[in-house]
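> Please find the sequence and the predicted model below.
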Amino acid sequence: MTDLKMLTQDEVSELINVSRDQVAMFREVGIIRATKTGRSYMFSQAEIKRFQRDYVGLDVSNKVKALESYKKVNGIN
């Protein structure tokens, strides 16, 4: 049942070793999908695994590069 546990933005940032702001940017771009719960966002563990699988080897270090990677992963020209 631990797969059902949703992660907070802080937990995701710690788990994937990026800043909280970077996780927010990933969410805004659409790289990591989240569920809004009141004022916060929650992230499924499956979504984090999908991010790790789909974005391996791509540069998501800033918003411009993250958008380019998002388009590449989703086949958008």
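Everything's here; your move.

> CA atoms for contacts and neighbours, from now on please.
Fine.

> Could you find the closest non-adjacent residue to the residue nearest the centre of the chain?
Residue closest to the mean C-alpha point of the chain, counted by C-alpha atoms, centre = their mean, is I32 at 2.7 Å. Distances taken as C-alpha to C-alpha, 6 or more residues apart in numbering put F26 closest to I32, at 5.6 Å, once the chain neighbours are dropped.

> put this beside the first:
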Amino acid sequence: MTEQSIKFEINNDTLIEAINSLKNLIATKVVTQNMNQLVFTTRELADQLKTHEARVSMWRQCGAIKGIKKGKEYIFSRNEVDHFLEEYAGYDLSNEAKVKFAVHEVFLRNNKKESSTTKSVNSLRI
């Protein structure tokens, strides 16, 4: 039995590109695994969203995201986090005034949808 050797020619650019692709794949896998959690603490959610715990607490206090009090901490369900990310996409939530404005806008938008749905249903009954 003879051993065969395979020679690879890899230049630096190809090697760097392969390493970066691998890093991105690993980072994506880690984020995906973490975001598959059913619940998050304030700290875990802040880490996932790349922000501070105080900001997550401010969002909760202003009503942008609903938390469940568990002892001295709050936890956030995966569904609530998804809902928050969907509802507030595109809004600046960097300070309390902006969060309150966004909460008000989302409230009006959702009530407008509800109102038009109710009108459609009522018009069908006539």
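Looks like it came in fine. Note that the coordinates shown come from a computational prediction; the quantities given were computed from them, not determined experimentally.

> just to revisit the earlier point, please say which position in the second structure the residue nearest to the centre of the first structure maps to.
Using TM-score structural alignment as the criterion, I32 of the first structure maps onto I65 of the second structure.

> thought that match was touching L85?
No: with contacts counted by C-alpha atoms under 8 Å, I65 of the second structure stays clear of L85, the gap being 9.2 Å.

> what do those two both touch?
Residues touching both I65 of the second structure and L85 (C-alpha atoms under 8 Å, 6 or more residues apart in numbering): none.

> quick one: the alignment partner in the second structure of V56 of the first structure from S21 of the second structure, how far?
Residue pairing (TM-score structural alignment): V56 of the first structure is matched to A89 of the second structure. Separation of A89 of the second structure from S21 of the second structure (C-alpha to C-alpha, to the nearest Å): 28 Å.

> before we move on, the earlier item: does the residue nearest to I32 of the first structure belong to a helix, a strand or coil?
helix (DSSP: H, G, I helix; E, B strand; the rest coil).

> go on, I32 of the first structure?
coil.

> Show the contacting residues for it.
23, 26, 43, 47-48, 51.

> which of those residues are buried?
Among those, the ones that count as buried by 16 or more other C-alpha atoms under 10 Å are 23, 26, 43, 48, 51.
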